[in-house]
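Trainee: next come a sequence and a model predicted from it.
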Amino acid sequence: MSEAVPDPAASFLPVRPALIGLGYRMTGSWATAEDIAQDVYLRWQATDRAIVALPRAWLMKAAARLALDHLKSARVRREDYVGPWLPEPVLDSEAAPQEAAWARSETLSLAFMLVLERLSPPERAIFILHDLFDTNFGEIAGLLGRSEATCRQIAVRARAKLGDAAPRHGLAATESDSLTQAFFAATQSGDEAMLRHLLARDVVVHTDGGGIRPAALKLIYGDDKAARMFAALARKRAGAARSMLFAGLINGEPGYVTLEPDGLPQVTVLTIADDRIAAIYIIRNPEKLRAIADQLGLSLT
């Protein structure tokens, strides 16, 4: 009797978090990352697995190719995106796209994901595969059809573009929770003085509505403009209910999910430095909130 064909799931499932992590960091989309992982699994099922010496390398290579294809087309579509673009947010949970706990806060933050946008698709692929997922340059060279030396040069160029842009987290969880709750309360009440107290002088506010929901079309710089904007929004709501559905880590940073007066969720993520809020990321585009809505039992219709 011939030997039974090994179950493809047995070799795929342990690698699936890495595939989603790679896809998410490459594309900025949780949904796309899950689709990539599913597509890789279908290809893995159809492959003669008996001749694959290193299943993880095969699976990562397949995911990287799919992510590169998506990234190239997404960059064209993004040229027509309305307002600032932000990645899809991910609640900090066991389902987060990661291989190790350290990766959650350092390479999943929205700040770092935005920094990755500086890289060309090949630079992004090589940096993520090598520096974040420990893939050797020989394997990467085979993936991209370039020499190993060229891949090393591209990796150096990518690191130079990124510089020291990875975010630093200096507050204990209790301190960041307190600051997050204070910020939410101030945006509810429109307390402009409290907002200025909480914000860093050079705070930057990113708002992503995708042209679907109202949002600022440009970044907002400085504590004065930011405080006035949040105070004005509170006055505009004038008693309309906003309920907090989740408070905790989102993409490794403190944040919360609210149900807004229009009946749709909104995600707010804070970057905290030196006891002040240094950056604010507000995601309102419902197309980027489907995974979080599902987790929280919300309907986007």
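Mentor: Cool, the structure landed.

Trainee: okay, CA-based contacts and neighbour counts for the rest of this
Mentor: OK.

Trainee: if I look at residue 86, how far off is residue 193?
Mentor: Residue 86 is 28 Å from residue 193, where distance means Cα to Cα, to the nearest Å.

Trainee: so between these two, which is more surrounded?
Mentor: The neighbour count for residue 86 versus residue 193, taken as other Cα atoms under 10 Å, is higher for residue 86 (23 against 13).

Trainee: which ones are touching the more buried one?
Mentor: Counting by Cα atoms under 8 Å, 6 or more residues apart in numbering, residue 86 makes contact with 28, 110, 114, 206, 207, 208, 281, 283.

Trainee: can you check residue 230 too?
Mentor: Per Cα under 8 Å, 6+ apart, neighbours of residue 230: 187, 190, 192.

Trainee: residue 168 sits in which helix or strand?
Mentor: Following DSSP states H and E, there is no helix or strand that holds residue 168.

Trainee: show me what contacts it?
Mentor: For residue 168, counting by Cα under 8 Å, 6+ apart, the contacting residues are 106, 273.

Trainee: try residue 123
Mentor: 154, 155, 157, 158.

Trainee: ok, now residue 157?
Mentor: Here residue 157 is in contact with residue 123 (criterion: Cα under 8 Å, 6+ apart).

Trainee: longest helix of the protein, counting residues only.
Mentor: helix 55-78 (DSSP state H).

Trainee: residue 92 touches residue 254, doesn't it?
Mentor: No. Counting by Cα atoms under 8 Å, residue 92 does not reach residue 254; the two are 9.6 Å apart.

Trainee: the two - which one has more neighbours?
Mentor: residue 254 (21 against 18).

Trainee: helix, strand or coil for that one?
Mentor: The assignment at residue 254 comes out as strand when based on DSSP: H, G, I helix; E, B strand; the rest coil.

Trainee: second structure follows, compare the two:
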Amino acid sequence: MVEQDWLSERFAEHRVRLRAVAHRMLGSPAEAEDAVQEAWVRVSRADTGQVENPGGWLTTVVARVCLNMLKARGSRREDPTGALPPEPAAGPRPADPEDEALLADSVGVALTVVLDTLAPAERLAFVLHDVFAVPFDEIAAVLDRSPAATRQLASRARRRVRGAAENSAAARSRKREVVAAFLAAARGGDFAGLLAVLDPDAEVGEIHGAEAVAAFFSGRARAARVALVDGVPAAVWSHRGRVAAVFAFTVVGDRITRIAIDTEPDPDLEVVHLRTGDEDRA
């Protein structure tokens, strides 16, 4: 009973980290919780007499469970479970360079997407080493490979993640420029400027065609601001410190093809206001 109490206390002590590991590995909150529960079933039956590093041992057990789940998912040819949800935010906040760097980091939607393209062993090696700083010799024991082979798996995964992150960052940067140009033209009543960033078949609700959309927005959107909404460039209009409307833009190439306006946005959206030169002058 004393050993079981000790094990239960250690598991509770490390549970947050164990769930974080499973979440990064599996990309799903529900599956992460299942993995942690399965890990508890396994460790509760194990002999802990030789365990000197409870945190490392528990991480290894969770990693093995996740590896099995990833292999089973691949054998069923299931679709990815989706991107990691952002941490809830209390409300809009101004961006500083550190905020933008963090939001542009690969750990987020871009990382989850590219992780779903990796083999289970590559995914485990990268997540455990690069995200959670687990030594390669411990990861090698989980994968039943040599530390050198495990290092190569992580290196290969790292190159793919880095490439995907760079592509994603470039796309976000360009979309932000298009959204900023659209809002500047709308506020200034610049009809030609609006047409320059609108696709000929652009639409907003029941309004179709670039000229109709430009006419609708020309001279409007004066209070809208460029923002990252859940990490995606968009525009928001706030009232008394609360986001009252979100403008989501579909951009193909350098042109806006669709604008969706949500006047009842989720209060847990992660909203980071971004400064533009035009807004400073407004």
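Mentor: Okay, I see it. Computed from a prediction, not measured in an experiment: that's the story for all the values here.

Trainee: on that earlier part again, joint contacts of residue 92 and residue 254 of structure 1?
Mentor: Counting by Cα under 8 Å, 6+ apart, the residues touching both residue 92 of structure 1 and residue 254 are residue 248.

Trainee: show me where the stretch 51-200 of structure 1 has strands.
Mentor: 199-208 (DSSP state E, counting those that start in this stretch).

Trainee: need the contact list for residue 6 of structure 1.
Mentor: residue 49.

Trainee: that one: what secondary structure?
Mentor: From three-state DSSP, the assignment for residue 6 of structure 1 is coil.

Trainee: any idea how far residue 45 of structure 1 is from it?
Mentor: Distance of residue 6 of structure 1 to residue 45 of structure 1, given as Cα to Cα: 10 Å.

Trainee: one more: residue 123 of structure 1?
Mentor: 30 Å.

Trainee: quick one, what contacts the nearest residue to residue 91 of structure 1 once chain neighbours are set aside?
Mentor: Using Cα to Cα, 6 or more residues apart in numbering and skipping residues adjacent in sequence, the residue nearest residue 91 of structure 1 is residue 250, 4.5 Å away. By Cα under 8 Å, 6+ apart, the contact set of residue 250 of structure 1 is 89, 90, 91, 92, 109, 256, 269.

Trainee: gap between residue 250 of structure 1 and residue 281 of structure 1?
Mentor: 11 Å.

Trainee: what do those two both touch?
Mentor: With Cα under 8 Å, 6+ apart, residue 250 of structure 1 and residue 281 have common neighbours residue 269.

Trainee: assign residue 23 of structure 1 to helix, strand or coil.
Mentor: The three-state assignment at residue 23 of structure 1 reads helix, by three-state DSSP.

Trainee: tell me who's in contact with the closest residue to it other than its chain neighbours.
Mentor: Distance criterion Cα to Cα, 6+ apart; nearest residue to residue 23 of structure 1, sequence neighbours excluded, is residue 33 at 4.3 Å. When contacts are counted by Cα under 8 Å, 6+ apart, residue 33 of structure 1 touches 19, 20, 21, 22, 23, 24, 27, 67.

Trainee: what subset of those residues is buried?
Mentor: By neighbour count, with 16 or more other Cα atoms under 10 Å, the contacts of residue 33 of structure 1 hold 19, 20, 21, 22, 23, 24, 27, 67 as buried.

Trainee: what is the nearest of those residues to residue 244 of structure 1?
Mentor: Using Cα to Cα, residue 24 comes nearest to residue 244 of structure 1 of those, at 26.0 Å.

Trainee: so which two of the buried ones among the contacts of residue 33 of structure 1 are the farthest from each other?
Mentor: Greatest spatial distance in these: 19 and 27, 12.0 Å, computed using Cα to Cα.

Trainee: check which helix or strand the residue nearest to residue 23 of structure 1 maps to.
Mentor: Here residue 33 of structure 1 sits within helix 30-45, counting by DSSP H and E.

Trainee: mean shift of that helix relative to structure 2?
Mentor: With mean Cα distance after the TM-score superposition for structure 1, helix 30-45 of structure 1 departs from structure 2 by a mean of 1.2 Å once superposed.

Trainee: tell me which residues of that helix are tucked away?
Mentor: 30, 31, 32, 33, 34, 35, 36, 37, 38, 40, 41, 44.

Trainee: stretch 66-83 of structure 2 now?
Mentor: Applying a neighbour-count criterion of 16+ other Cα under 10 Å, one finds 66, 67, 69, 70, 73, 80, 81, 83 buried in stretch 66-83 of structure 2.

Trainee: measure that stretch end to end?
Mentor: End to end - Cα to Cα - stretch 66-83 of structure 2 spans 17 Å.

Trainee: and what of stretch 118-136 of structure 1?
Mentor: 23 Å.

Trainee: same thing with stretch 104-120 of structure 1?
Mentor: 23 Å.

Trainee: so for residue 18 of structure 2, what's the nearest residue that isn't a sequence neighbour?
Mentor: Leaving aside its chain neighbours, residue 18 of structure 2 sits nearest to residue 59 (6.1 Å; criterion: Cα to Cα, 6+ apart).

Trainee: same question, residue 65 of structure 1
Mentor: residue 143 (7.3 Å).

Trainee: and residue 269 of structure 1, by the same measure?
Mentor: That would be residue 255: by Cα to Cα, 6+ apart, it lies 4.2 Å from residue 269 of structure 1.

Trainee: any idea how far the one you found lies from residue 295 of structure 1?
Mentor: On the measure of Cα to Cα, residue 255 of structure 1 and residue 295 of structure 1 end up 16 Å apart.

Trainee: who has more neighbours, these two?
Mentor: Ranked by neighbour count (other Cα under 10 Å), residue 255 of structure 1 and residue 295 place residue 255 first, with 26 against 10.

Trainee: thanks a lot, see you next time.
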